[in-house]
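Novice: I'd like to go over a predicted model; first the sequence, then the structure.
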Amino acid sequence: MGSTATVATRILGLDPGLRITGFGLIDQLGSQLRYVASGCIRTADGELPGRLKTLLDGVREVIATWQPEAVAVEKVFVNVNPQSTLLLGQARGAVICGAVSCDLPVSEYTALQVKQSVVGYGKAAKEQVQHMVQRLLALDASPGPDAADALACAICHAHGAHGLGAHTGTRRRAGRLLG
């Protein structure tokens, strides 16, 4: 009798920011999650186009180094300051372009979806997210806030949360897919 080899899926989570974009990689094998790597892509002060290029190149470098099969990105929230929201949206666009330019599928999740998936409570504090990421991935120490948010996004994707746009033109109600 032959055995069926099960291959882990590597997921890259991204928490976009113009100054700091967190990234986190996990391997998913069935219901088991294993930490692979995490860190931050930092941009220097300067003109916006150069900072966006740093983010784009940084995401491409992470992808080239770690070879994920899927990308999960936190969806931008609306700030009180419209200028901050616009800049965050541009950073998010650069991060997504970095992933799609490497031919990877991208799923998007709101902060509420990520927190609900990882902590069980959609309005959890950052510290609660960090703690649960540490527990779920059996880490010796709590990751920094940006890396933790990125890892949480990857965990959310692994848990099967339905990304925004994952089912274009469809919506869910009571667990059923509606066309």
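Specialist: Sure, I can see it. If you're wondering where the values come from, they're calculated on a predicted model, not measured in any experiment.
Novice: rest of the way, CA atoms for contacts and neighbours
Specialist: Will do.
Novice: and the helices in this structure, which stretches?
Specialist: Along the chain, the stretches classed as helices by DSSP state H are 48-66, 82-100, 111-118, 126-136, 145-158.
Novice: quick check: Arg60 touching Ala99?
Specialist: Yes. Judged on Cα atoms under 8 Å, Arg60 makes contact with Ala99 at a distance of 6.7 Å.
Novice: more neighbours: which of those two?
Specialist: Ala99 (26 against 19; other Cα atoms under 10 Å).
Novice: if we can go back for a sec, out of the helices of the chain, which is the most enclosed?
Specialist: helix 145-158 (a mean of 28; mean count of other Cα atoms under 10 Å).
Novice: by contact count, what packs against that helix?
Specialist: Helices and strands touching helix 145-158, as assessed by 3 or more Cα pairs under 8 Å, 6 or more residues apart in numbering; DSSP states H and E, comprise strand 9-15, strand 20-29, strand 32-42, strand 70-74, helix 111-118, helix 126-136.
Novice: let's bring in a second one:
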Amino acid sequence: MIILGIDPGYATIGYGAVKYEKNEFYPLRFGAITTSAQEDFPARLEMIYDDMEQLLRLVPAEAIAVEKLYFSKNKTTGIAVAHARGVILLAAQKHKIPIFEYTPMQVKQSVVGYGLAEKGQVMEMTRQLLKLKEVPRPDDTADALALAVCHGHCSHSLLRYYR
């Protein structure tokens, strides 16, 4: 199964595609989509959509794992991320790829085995599971790969997705 993990944002969107086969993970493609703060917000959303469309044409994903939105401190930033996330979900929906959502605690539990693990622990375990020489940068990319690994581990369960 090819899984595309997406860590949503509006300045930096991490992505990580992995192949999950016989309980092994193989990294296929990973990186980040970035937008310029010099652009107005609608233009940034359009850039995200266009880049997601291109990524979805390159990666034959069978599932998309995306982080559930949560924000507690900065509501304005959270709303902007929600808009970007909506654009990302729209692109996935147009390609008819099932979308699976995970909380940060679910990702930590699945990748490290402990739902309260530190970010560094998740990044290091993701690196080890994917047999990478170093933790991918930026952090958003490592987070996206962790989401893909989480979905691989959870894919045998009945999970909610959007159609």
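Specialist: That came in fine, so what should we check first? The structure displayed is predicted, hence computed values, not measured ones.
Novice: of all the helices of the first structure, which one is nearest Asp15 of the first structure?
Specialist: Evaluated with Cα to Cα, the helices of the first structure place helix 145-158 nearest to Asp15 of the first structure, the distance being 4.8 Å.
Novice: got a list of contacts for the closest one?
Specialist: Contact partners of helix 145-158 of the first structure, identified using Cα atoms under 8 Å, 6 or more residues apart in numbering, comprise 11-15, 20-26, 28, 33, 38-40, 71-74, 107, 109, 113-115, 117-118, 126-127, 129-130, 133, 142, 163.
Novice: what about 7 Å?
Specialist: With Cα atoms under 7 Å, 6 or more residues apart in numbering as the contact definition, helix 145-158 of the first structure has outside contacts at 11-15, 21-26, 28, 38-40, 72-74, 114, 117-118, 126, 130, 133.
Novice: buried ones only from those residues, please, as a PyMOL command.
Specialist: The following PyMOL line selects those of the contacts of helix 145-158 of the first structure that are buried, judged by 16 or more other Cα atoms under 10 Å:
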select buried, resi 11+12+13+14+15+21+22+23+24+25+26+28+38+39+40+72+73+74+114+117+118+130+133
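Novice: now which residue in the second structure aligns to Asp103 of the first structure?
Specialist: Residue pairing (TM-score structural alignment): Asp103 of the first structure is matched to Lys96 of the second structure.
Novice: also Cys156 of the first structure?
Specialist: Pairing criterion TM-score structural alignment: the partner of Cys156 of the first structure within the second structure is identified as Cys150.
Novice: possible to save the helices of the first structure as TSV with distance to Arg171 of the first structure?
Specialist: Compiled in TSV, the helices of the first structure are given as follows (distance: least, Cα to Cα, whole Å):
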stretch	distance to Arg171 of the first structure
helix 48-66	30
helix 82-100	23
helix 111-118	15
helix 126-136	27
helix 145-158	18
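Novice: which of those sits closest to His167 of the first structure?
Specialist: helix 145-158 (14.0 Å).
Novice: the closest one versus helix 111-118: what angle between them?
Specialist: What separates the directions of helix 145-158 of the first structure and helix 111-118 is an angle of 70 degrees, with axes from the mean of the first three to the mean of the last three Cα atoms, to 10 degrees.
Novice: follow-up on the earlier one: any chance of the helices and strands packed on helix 145-158 of the first structure in CSV, plus distance to Ala94 of the first structure?
Specialist: Putting those into CSV (distance: least, Cα to Cα, whole Å) gives the following:
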stretch, distance to Ala94 of the first structure
strand 9-15, 11
strand 20-29, 11
strand 32-42, 12
strand 70-74, 12
helix 111-118, 19
helix 126-136, 24
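Novice: just so I know, which of these lies nearest Ala64 of the first structure?
Specialist: Of all these, strand 9-15 sits nearest to Ala64 of the first structure, with 11.7 Å by Cα to Cα.
Novice: gap between Gly98 of the first structure and Thr54 of the first structure?
Specialist: Distance, Gly98 of the first structure to Thr54 of the first structure, by Cα to Cα, to the nearest Å: 10 Å.
Novice: same deal with His157 of the first structure?
Specialist: Taking Cα to Cα as the criterion, His157 of the first structure is separated from Thr54 of the first structure by 25 Å.
Novice: before we move on, what about Thr85 of the first structure?
Specialist: Thr85 of the first structure sits 19 Å away from Thr54 of the first structure, going by Cα to Cα.
Novice: aligned to Asp57 of the first structure, what sits in the second structure?
Specialist: Match for Asp57 of the first structure (TM-score structural alignment): Asp50.
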